[in-house]
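**Student:** quick one: sequence and predicted model below, then my questions.
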Amino acid sequence: MNLNKPVIILLNKPFGVLSQFTSDSTQKNLSDLIPIKNFYPAGRLDKDSEGLLILTNQGKIQSRISHPKYKLRKTYWVQVEGIIDQEAMALLSKGVKLKDGLTKPAQVKKILAPNVWERFPPIRERKHIPTSWIELSISEGKNRQVRRMTAHVGFPTLRLIRSAIGPYSLSSSKLKPGEWKKVHYEFPH
């Protein structure tokens, strides 16, 4: 690796792992996956969410990835309860009013189920209620925002996978859950 370019770590965070290196309990955390010191998450994924997490050892990079003023898009594959309709997607694309304010407009489209790993434990399934998938991109990061947005429009999130952060994606990195790799950091313009 070129020593002049900053390095980041791309991680495919599994379901049930905390986005931190320590915890007060027996809960799995990043120290169970990454044996490297002095790297910290640039943003978070809650314990129940999966997918791409970027770690860095430089505060400036952490800010450029996670701070909303840089408008770095985060893209998610979201499995929702029910067959999502155009009305709900239109509301998401305009922004929805949550308790902590109006969300910025999202980019949203219906997708086929992505080719991803099985989740353990699997999502809850209801015999007579189908599910559907959307791809949702946002440029802000309110607490549990995607889950609250889909619930607000009547389609609760059952599974949430962050597929991309700016130019970095699970598709291009080919990381399986729990896998990570170092890459050169290129700030997107």
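**Tutor:** The structure has been received and is ready for your questions.

**Student:** every contact and neighbour count from this point should use C-alpha atoms.
**Tutor:** Fine.

**Student:** now the strands: where do they sit in the chain?
**Tutor:** Assigned by DSSP state E, the strands in the chain fall at 7-13, 40-41, 50-56, 74-81, 97-98, 101-102, 107-111, 131-138, 157-165, 168-169, 180-184.

**Student:** columns distance to Asp24 and mean neighbour count on top of the ones you listed, output as CSV?
**Tutor:** Putting those into CSV (distance: least, Cα to Cα, whole Å; neighbours: other Cα atoms under 10 Å) gives the following:
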stretch, distance to Asp24, mean neighbour count
strand 7-13, 19, 24
strand 40-41, 18, 21
strand 50-56, 21, 24
strand 74-81, 29, 23
strand 97-98, 30, 14
strand 101-102, 32, 10
strand 107-111, 37, 17
strand 131-138, 31, 21
strand 157-165, 25, 21
strand 168-169, 31, 20
strand 180-184, 24, 15
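
**Student:** want to compare, so here's the second one:
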Amino acid sequence: MALILFNKPYGVLCQFTNESTGPVRPTLADYIDRPGIYPAGRLDLDSEGLLLLTDDGRLQAQIANPRYKTPKTYLVQVEGEPDEAAITALCRGVRLKDGMTLPAQAERIDPPALWPRDPPVRFRKTVPDTWLRLTIREGRNRQVRRMTAAVGHPTLRLVRWSIGDWTLDGLPPGEWREA
């Protein structure tokens, strides 16, 4: 069984081929040359961080299927300064168009020591930003972005730091290692 931890850069598709009719974008094949492995879950084009890939279908399902409630932790830069009510709302669950989210773990954190993003997050002198650590146990489409927007603080940068016990520790963007 192979399990690969990959630090997906911003702008990379979470698939091995680019079959879109739009612009040509980098894919996993530009970084990983291992036949027979597939992503266990996804990260949006504009999200960064930990992506697990495996050749084990059972493990892939266990990681990606929301029924297993595998915790996924994100470092999230949001617009503005969330107050206690916003943090509490994230912790209790947020109503989205597709229903209530499960309760999350959410806390304000100091800006993490991350790699620079290319392109950089837009900076505005008049609008502060805040970093949050947010752990969810489900995986709806663009869930973290929709949750922070629902409490009034749109996401500026989103980095998945960990999935279960696997983390990005010591893994630069665009690099991978076997677990």
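**Tutor:** Arrived safely. Being a predicted model, the structure only gives us computed values, none of them experimental.

**Student:** now what about the TM-score between them?
**Tutor:** Once superposed, the chains reach a TM-score of 0.96 (TM-score structural alignment, normalised by the length of structure 2), with 176 aligned residues with a Cα RMSD of 0.8 Å.

**Student:** on that earlier part again, turn the strands of structure 1 into TSV, including distance to Arg64 of structure 1.
**Tutor:** Converted to TSV, the strands of structure 1 look like this (distance: least, Cα to Cα, whole Å):
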stretch	distance to Arg64 of structure 1
strand 7-13	12
strand 40-41	12
strand 50-56	11
strand 74-81	13
strand 97-98	25
strand 101-102	23
strand 107-111	21
strand 131-138	15
strand 157-165	11
strand 168-169	14
strand 180-184	15
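
**Student:** of these, which approaches Gln20 of structure 1 most closely?
**Tutor:** Smallest distance to Gln20 of structure 1 across the strands of structure 1 (Cα to Cα): 7.2 Å, for strand 40-41.

**Student:** and the most centrally placed residue in structure 1, how close does it get to Lys99 of structure 1?
**Tutor:** Central residue of structure 1 (Cα atoms, centre = their mean): Arg162, 2.8 Å from the mean position. Counting by Cα to Cα, to the nearest Å, the separation of Arg162 of structure 1 from Lys99 of structure 1 is 23 Å.

**Student:** please apply the same query to Pro41 of structure 1.
**Tutor:** For Pro41 of structure 1 relative to Lys99 of structure 1 (Cα to Cα), the value is 26 Å.

**Student:** residue furthest from the geometric center of structure 2?
**Tutor:** The outermost residue of structure 2 relative to its centre, with distances by Cα atoms, centre = their mean, is Thr126 at 27.0 Å.

**Student:** so what corresponds to that residue in structure 1?
**Tutor:** Aligning on TM-score structural alignment places Thr126 of structure 2 opposite His128 in structure 1.

**Student:** could you do Leu51 of structure 2 as well?
**Tutor:** Under the alignment by TM-score structural alignment, Leu51 of structure 2 pairs with Leu53 in structure 1.

**Student:** same question, Arg92 of structure 2
**Tutor:** Aligned by TM-score structural alignment, Arg92 of structure 2 pairs with Lys94 of structure 1.

**Student:** skipping its backbone neighbours, what lies nearest its match in space?
**Tutor:** Distances taken as Cα to Cα, 6 or more residues apart in numbering place Pro105 nearest to Lys94 of structure 1, at 4.6 Å, with adjacent residues excluded.

**Student:** quick one, what contacts the aligned residue in structure 2 for the one you found?
**Tutor:** Alignment note (TM-score structural alignment): Pro105 of structure 1 maps to Pro103 of structure 2. Contact analysis of Pro103 of structure 2 by Cα atoms under 8 Å, 6 or more residues apart in numbering lists 90-94, 136.

**Student:** cool, and Val151 of structure 2?
**Tutor:** 86, 89-90, 94.

**Student:** show me the contacts for the match of Arg92 of structure 2.
**Tutor:** By Cα under 8 Å, 6+ apart, Lys94 of structure 1 lies in contact with 104-106.

**Student:** now it: how far from Lys104 of structure 1?
**Tutor:** 7 Å.

**Student:** Leu158 of structure 1 now?
**Tutor:** The gap separating Leu158 of structure 1 from Lys104 of structure 1 is 22 Å, by Cα to Cα.

**Student:** next one: Arg144 of structure 1
**Tutor:** Noted for Arg144 of structure 1: a distance of 14 Å to Lys104 of structure 1, by Cα to Cα.

**Student:** those two: which has the busier surroundings?
**Tutor:** Lys104 (15 against 12; other Cα atoms under 10 Å).

**Student:** these two touch, right, that one and Gly95?
**Tutor:** Yes - Lys104 of structure 1 is within contact range of Gly95, at 5.1 Å (criterion: Cα atoms under 8 Å).

**Student:** Arg145 of structure 2: neighbour count?
**Tutor:** Neighbourhood size, Arg145 of structure 2 [other Cα under 10 Å]: 18.
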